[in-house]
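Asks: sequence-free structure coming up:
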């Protein structure tokens, strides 16, 4: 799932936060995931500070 998060993050000029990425995951890939999990994965991959 982290690869899909990075695709969304990079395609949107690195301005999307975890809330918008959560919505995009559901709309684009059909993945319904908790926003806390998205935040954890983004922190693990160093895409947020």
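Replies: The structure has been received and is ready for your questions. All figures in this text were calculated on a predicted structure; none of them were measured in a lab.
Asks: switch to C-alpha atoms for all contacts and neighbour counts from now on
Replies: OK.
Asks: tally of neighbours for residue 40?
Replies: Using other CA atoms under 10 Å, residue 40 has 13 other residues around it.
Asks: what of residue 7?
Replies: Neighbour tally, residue 7, other CA under 10 Å: 12.
Asks: here's the one I want to compare it with:
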């Protein structure tokens, strides 16, 4: 009988933690997505092609 109580308390605790985590997640500000950056040539490629050093 004690095993069933322990199992029920453990499941309830996990559910409570999940509920709190979901609430905290909703409090956080919306994530901003940054626009895609233009890719610049890498330094070794720029040197090889006569670019700035």
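Replies: Perfect, I can see it now. Since the model is a prediction, treat every value here as computed from it, not as a measurement.
Asks: TM between them?
Replies: After superposition, the two chains reach a TM-score (TM-score structural alignment, normalised by the length of structure 1) of 0.27; 16 aligned residues with a CA RMSD of 2.7 Å.
Asks: show me the helices in structure 1, by range?
Replies: Under the criterion DSSP state H, helices of structure 1 are mapped to 2-11, 18-24, 35-44.
Asks: show me what the second one packs onto, helices and strands only.
Replies: If contacts are counted by 3 or more CA pairs under 8 Å, 6 or more residues apart in numbering; DSSP states H and E, helix 18-24 of structure 1 sits against helix 2-11, helix 35-44.
Asks: other SSEs contacting the longest helix along structure 2?
Replies: When structure 2 is scanned for its longest helix (criterion: DSSP H), the result is helix 2-27. Helix 2-27 of structure 2 is packed against no helix or strand, with contacts defined by 3+ CA pairs under 8 Å, 6+ apart.
Asks: save the helices and strands packed on helix 18-24 of structure 1 as JSON lines, and put in distance to residue 19 of structure 1 too.
Replies: As requested, the helices and strands packed on helix 18-24 of structure 1 are exported to JSON lines (distance: least, CA to CA, whole Å):
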{"stretch": "helix 2-11", "distance to residue 19 of structure 1": "11"}
{"stretch": "helix 35-44", "distance to residue 19 of structure 1": "6"}
